[in-house]
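Peer 1: Okay, here's the prediction I keep looking at, along with the sequence it came from:
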Amino acid sequence: MSGALLDHRATCACGRRIATANRRIAHARALLATPSAPGVAAATSEPPAELWPADRVEGVGRIGCVPVGTPVLHAPTRHFSGPVDLLRPLTERMVTTLGRAGGIGLAANQVGADVRVLVHGLADRAPGVLVNAELLSSEGWYHHREGCLSLNLPGSRAVVGRPRKVLVRALTPTGHRVLIQAGDDLARVLQHEIDHLDGIEYVQRLTGSEADRVYKAMEAAGLDVDVMPPTPYSAAP
């Protein structure tokens, strides 16, 4: 990761900042200084040239959002290696689309951009725009109902089991490196959007009767479920 170190922006599970005097900050600094693991897809230094039309409504996607079944949504996005300032038009578009579509989180490939950027609506707990976000660790387990702006289909909302707490590393729009310790709602939103950036739709995390119900609803609507193979957490309780 590039950019200056911003160690005091790490947060606890409730969203409070970890003070630099905290004894854990040395460990946090070490994590921030550790190079990111290579992504599945190649990196890019160029901002996206084209986006999904902002007013377009197609299939099961909400306004301005790519619907499931579109290739860009089902493949890993690329890490961004250029100056983060170049992503401003993209992030502004994403924030606008998130508000219009009525969601709480949005990944760049949901607006057609093959780059590792997410935005969310919990900016009081963590930076609202994150570049090259990666999940470093997780613990615990809890269930919560989720939906998706790219899957606006009756009956598709479902209870998803995910880790309760996560540690995420990312860049802010100013180029600072941050660690975010998140729990509950923030952890769920970050995991949902990071999954998107890895080419995974939330329905792929479902198990049991919820998976059966939602996959049947998607098949009945004529969606190609083969692009969304079940991908449950291997350590799920």
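Peer 2: Noted; the coordinates are in hand. This is a predicted model, so every value here is computed, not measured. Numbers count the residues shown, from 1 in each chain.
Peer 1: going forward, measure contacts and count neighbours with C-alpha atoms only.
Peer 2: Will do.
Peer 1: In the protein, which residue is most central in space?
Peer 2: The residue lying closest to the centre of the chain (Cα atoms, centre = their mean) is residue 193, at 1.7 Å.
Peer 1: buried residues in stretch 210-224?
Peer 2: Using 16 or more other Cα atoms under 10 Å as the test for burial, stretch 210-224 gives 210-211, 214-218, 223.
Peer 1: For this protein, just list every one of the strands.
Peer 2: 105-107, 117-120, 129-139, 142-146, 158-162, 165-171, 177-183 (DSSP state E).
Peer 1: got the angle for the fifth one vs strand 142-146?
Peer 2: Taking axes from the mean of the first three to the mean of the last three Cα atoms, to 10 degrees, one finds that strand 158-162 is oriented at 140 degrees with respect to strand 142-146.
Peer 1: try this one next to it:
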Amino acid sequence: MSDEVHTEAHGQVAEPQEKLDPEVRARREAALKLVRKYGDPVLRSRALEIDRFDDALVDEVRRMGRLMHDAYGIGLAATQVGVMHRVLVYRTELEGSVAALVNPVLEWSSKDKESSEEGCLSLPGVSVEVERPVHVRVRALDERGQPILVEASGLEARVIQHEMDHLDGVLILDKTSRDQRKQAMRALREALEPRPAAA
């Protein structure tokens, strides 16, 4: 699915923000300010392979996991925080454990595909239908450089594909219909327009 969490339509926040505890809401808003938004050139750039597995990378993954958690997301790519590394973090449940994939490579994807709504922390207010393979096999490394093979289906497969797209500078706007793209651009303009200062 997407960067953001939802129960049915992938991409939305798990519960309305008004219901969030004020401290949690403040943490979420602070986290979202650190996520690069549509229009930032880094979101259209291809990330670079990691060749150094050190404490700095472990810290980077930990920071990304914390930011994703605070932002109520279920996936985050390094490019979304302005870091040009082929690193992503994800989880399939709001309180689930965070998995990290470094230098992920899609080895195989199923012929059967499914359309579902996706949102993105970098595209506030946007939710579009995206068709993706239902099953994928991805080879990657963890933050310590150990090989990982992930065989994922359904939501997990969708999240991984969404975040891998980010590492290649691809957004959900590129994978939806022309009509949905036009509506999304309208929603984005509204969401990203600076609010007038209160008198």
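Peer 2: On my side now, so go ahead. Values in this document were obtained by computation on a predicted structure and should not be read as measured data.
Peer 1: quick one on the thing from earlier: out of the buried residues of stretch 210-224 of the first structure, which is nearest to residue 68 of the first structure?
Peer 2: For these, the closest approach to residue 68 of the first structure (Cα to Cα) belongs to residue 223, at 7.9 Å.
Peer 1: which non-adjacent residue is nearest the closest one?
Peer 2: residue 69 (7.1 Å; Cα to Cα, 6 or more residues apart in numbering).
Peer 1: gap between residue 69 of the second structure and residue 138 of the second structure?
Peer 2: 23 Å (Cα to Cα, to the nearest Å).
Peer 1: neighbour-wise, which of those two wins?
Peer 2: residue 69 (24 against 19; other Cα atoms under 10 Å).
Peer 1: thinking again about what came up before, to residue 56 of the first structure, which of the strands of the first structure lies closest?
Peer 2: strand 105-107 (16.1 Å).
Peer 1: other SSEs contacting the closest one?
Peer 2: For strand 105-107 of the first structure, the packing partners by 3 or more Cα pairs under 8 Å, 6 or more residues apart in numbering; DSSP states H and E come out as helix 88-101, strand 117-120, helix 184-197.
Peer 1: now that strand: which residue numbers in the second structure?
Peer 2: Per the alignment by TM-score structural alignment, strand 105-107 of the first structure matches residues 75-77 in the second structure.
Peer 1: what's the average distance of the matching stretch to the first structure?
Peer 2: Superposed on the first structure, stretch 75-77 of the second structure shows a mean distance of 0.2 Å to its aligned residues (mean Cα distance after the TM-score superposition for the first structure).
Peer 1: can you tell me which residue in the second structure aligns to the residue nearest to the centre of the first structure?
Peer 2: Under TM-score structural alignment, residue 193 of the first structure pairs with residue 163 in the second structure.
Peer 1: I figured its match hits residue 79, correct?
Peer 2: No - applying Cα atoms under 8 Å as the test, residue 163 of the second structure and residue 79 come out as separate, 9.6 Å apart.
Peer 1: Please list all residues in contact with the closest residue to the match of residue 193 of the first structure other than its chain neighbours.
Peer 2: Nearest residue to residue 163 of the second structure in three dimensions, chain neighbours excluded: residue 77, at 5.5 Å (Cα to Cα, 6+ apart). Counting by Cα atoms under 8 Å, 6 or more residues apart in numbering, residue 77 of the second structure touches 86-89, 163-164, 166-167.
Peer 1: Under the alignment, what does residue 92 of the first structure map to in the second structure?
Peer 2: By TM-score structural alignment, residue 92 of the first structure lines up with residue 62.
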